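Engineer: this one's sequence-less:
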């Protein structure tokens, strides 16, 4: 894509937004879009807006054989990353204190990767992604703990939606956790 800024501006306009600002750094593959139209509507729907726009950008980049552009909208991604990193740290502290595994809420592959990376160097915990599709989540365990065997585990993780943590194909959803 020769001009990501024009593309993002056109996309925002076609989505019905009139009051917005796009700051794009295509060379480094990231940008920011600030939507000022109807703040309540934007805030309530920010997660799907971010996901949808970034999905479109990835498809266009793939079609054009270009470096993908990741767009943060109204600082959603930045705030979400901070929240996930803090959740991973707090969970690790609790796992160390209780010596029991704790599941994090279901997350997309990027968010799971953030949790795995944050805890990778932690000497007292290990992480594992379990579940399938949108129900995939990270389990934080004390080092040396054995993962419970699940009869539904078919060990058929095709690598789809894969991340840097250990994986196990399981069909259950995470136990009740506090939402992010």
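Structural biologist: That came in fine, so what should we check first? All values reported here derive from a predicted model rather than from experimental measurement.
Engineer: make it CA atoms for all contacts and neighbour counts henceforth
Structural biologist: Noted.
Engineer: Could you pull out the helices in this protein for me?
Structural biologist: Ranges of helices within the chain are 4-14, 39-44, 46-64, 76-98, 109-119, based on DSSP state H.
Engineer: Mean neighbour count, those helices: which tops it?
Structural biologist: helix 109-119 (a mean of 20; mean count of other CA atoms under 10 Å).
Engineer: Let me know the angle separating it from helix 76-98.
Structural biologist: Interaxial angle of helix 109-119 relative to helix 76-98 (axes from the mean of the first three to the mean of the last three CA atoms, to 10 degrees): 50 degrees.
Engineer: Distance from the chain centre to helix 109-119, please.
Structural biologist: For helix 109-119, the gap between its own C-alpha mean and the chain's C-alpha mean amounts to 8 Å (CA atoms, centre = their mean, to the nearest Å).
Engineer: for the helices of the chain, which one sits closest to residue 25?
Structural biologist: helix 4-14 (8.6 Å; CA to CA).
Engineer: List the contacts of the closest one.
Structural biologist: 18, 20, 22, 23, 24, 26 (CA atoms under 8 Å, 6 or more residues apart in numbering).
Engineer: mind checking how far the residue nearest to the first one when sequence neighbours are not counted is from residue 2?
Structural biologist: To tie it back to what came earlier, the one meant is residue 18. Residue nearest to residue 18 in three dimensions, not counting chain neighbours: residue 37, with 6.6 Å by CA to CA, 6 or more residues apart in numbering. Counting by CA to CA, to the nearest Å, the gap from residue 37 to residue 2 is 27 Å.
Engineer: ditto for residue 114
Structural biologist: Residue 114 is 30 Å from residue 2, by CA to CA.
Engineer: Second structure follows, compare the two:
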């Protein structure tokens, strides 16, 4: 896979398009999962709205999936899994990023608050984390071979944060540069 193939789509939270979320009472499974969240009502509301939205999208696509909800440091993480590979059509990085943004917009339309939720479909986040690790390893190898810097392709703020953590673990320095869709990470010694 080339570097161009592994580039992520940048968050597009400025988009105004959205699909209407369903009423939280229509999806008891998502509500039950959301009850596992801590006592923060805003986080629970965000999780309920997002889970209902994703459930409706899965229904429209005639796909089955289990939705798991987790809260970490005030951020909602939605994971969609299934027993077979039917979700693989939605698990492509560009598709997951687009669905994540649509879900964030649906939450914002309902609550009036910006959503920072993270969506994972069929293990796509783990697969992307593995790709990011390979990109960082390759960049560090270039620096160790004599390059002064190594720039990675543009990626979302969430992915840049993961890259910054990976780079720091290797004892190198990284900074985000550029604006909008061109925002990327540069690694130095």
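Structural biologist: Yes, it's here. As the structure is a computational prediction, the values presented were derived from the model and not from experiment.
Engineer: quick revisit: can you flag the buried ones in the contacts of helix 4-14 of the first structure?
Structural biologist: In the contacts of helix 4-14 of the first structure, burial by neighbour count holds for 22, 23, 24, 26, counting by 16 or more other CA atoms under 10 Å.
Engineer: Contact partners for the first one?
Structural biologist: By CA under 8 Å, 6+ apart, residue 22 of the first structure lies in contact with 5, 8, 9, 31, 32, 33, 34.
Engineer: Matching it against the second structure, which residue comes up?
Structural biologist: In the second structure, residue 22 of the first structure lines up with residue 66, judged by TM-score structural alignment.
Engineer: Which residue, other than its chain neighbours, is closest to the most centrally placed residue in the second structure?
Structural biologist: For the second structure, residue 118 is the residue whose C-alpha lies nearest the centre (CA atoms, centre = their mean; 4.3 Å). Nearest non-adjacent residue to residue 118 of the second structure, counting by CA to CA, 6+ apart: residue 77, 4.8 Å away.
Engineer: Wait, the one you found touches residue 117, no?
Structural biologist: Yes. The criterion here is CA atoms under 8 Å, and residue 77 of the second structure meets it with residue 117 at 5.7 Å.
Engineer: For these two, indicate the residue with more neighbours.
Structural biologist: Taking other CA atoms under 10 Å, residue 77 of the second structure and residue 117 do not tie; residue 117 has more neighbours (20 against 17).
Engineer: Please verify my assumption that the more buried one contacts residue 106.
Structural biologist: No. Between residue 117 of the second structure and residue 106 there is no contact under CA under 8 Å: 11.3 Å.
Engineer: mind checking how far residue 75 of the second structure is from residue 171 of the second structure?
Structural biologist: In terms of CA to CA, residue 75 of the second structure sits 28 Å off from residue 171 of the second structure.
Engineer: Neighbour count: those two, which is higher?
Structural biologist: Counted by other CA under 10 Å, residue 75 of the second structure and residue 171 do not tie: residue 75 has more neighbours, with 15 against 11.
Engineer: show me what contacts that one?
Structural biologist: 43, 116, 117, 118.
Engineer: where's it relative to residue 56 of the second structure, distance?
Structural biologist: Residue 75 of the second structure sits at a distance of 22 Å from residue 56 of the second structure (criterion: CA to CA).
Engineer: How about residue 185 of the second structure?
Structural biologist: Residue 185 of the second structure is 35 Å from residue 56 of the second structure, by CA to CA.
Engineer: what's the distance between residue 110 of the second structure and residue 139 of the second structure?
Structural biologist: According to CA to CA, residue 110 of the second structure and residue 139 of the second structure sit 42 Å apart.
Engineer: should've said residue 100 of the second structure
Structural biologist: Taking CA to CA, one finds residue 100 of the second structure at 28 Å from residue 139 of the second structure.
Engineer: Over to residue 185 of the second structure?
Structural biologist: Taken as CA to CA, the span from residue 185 of the second structure to residue 139 of the second structure is 11 Å.
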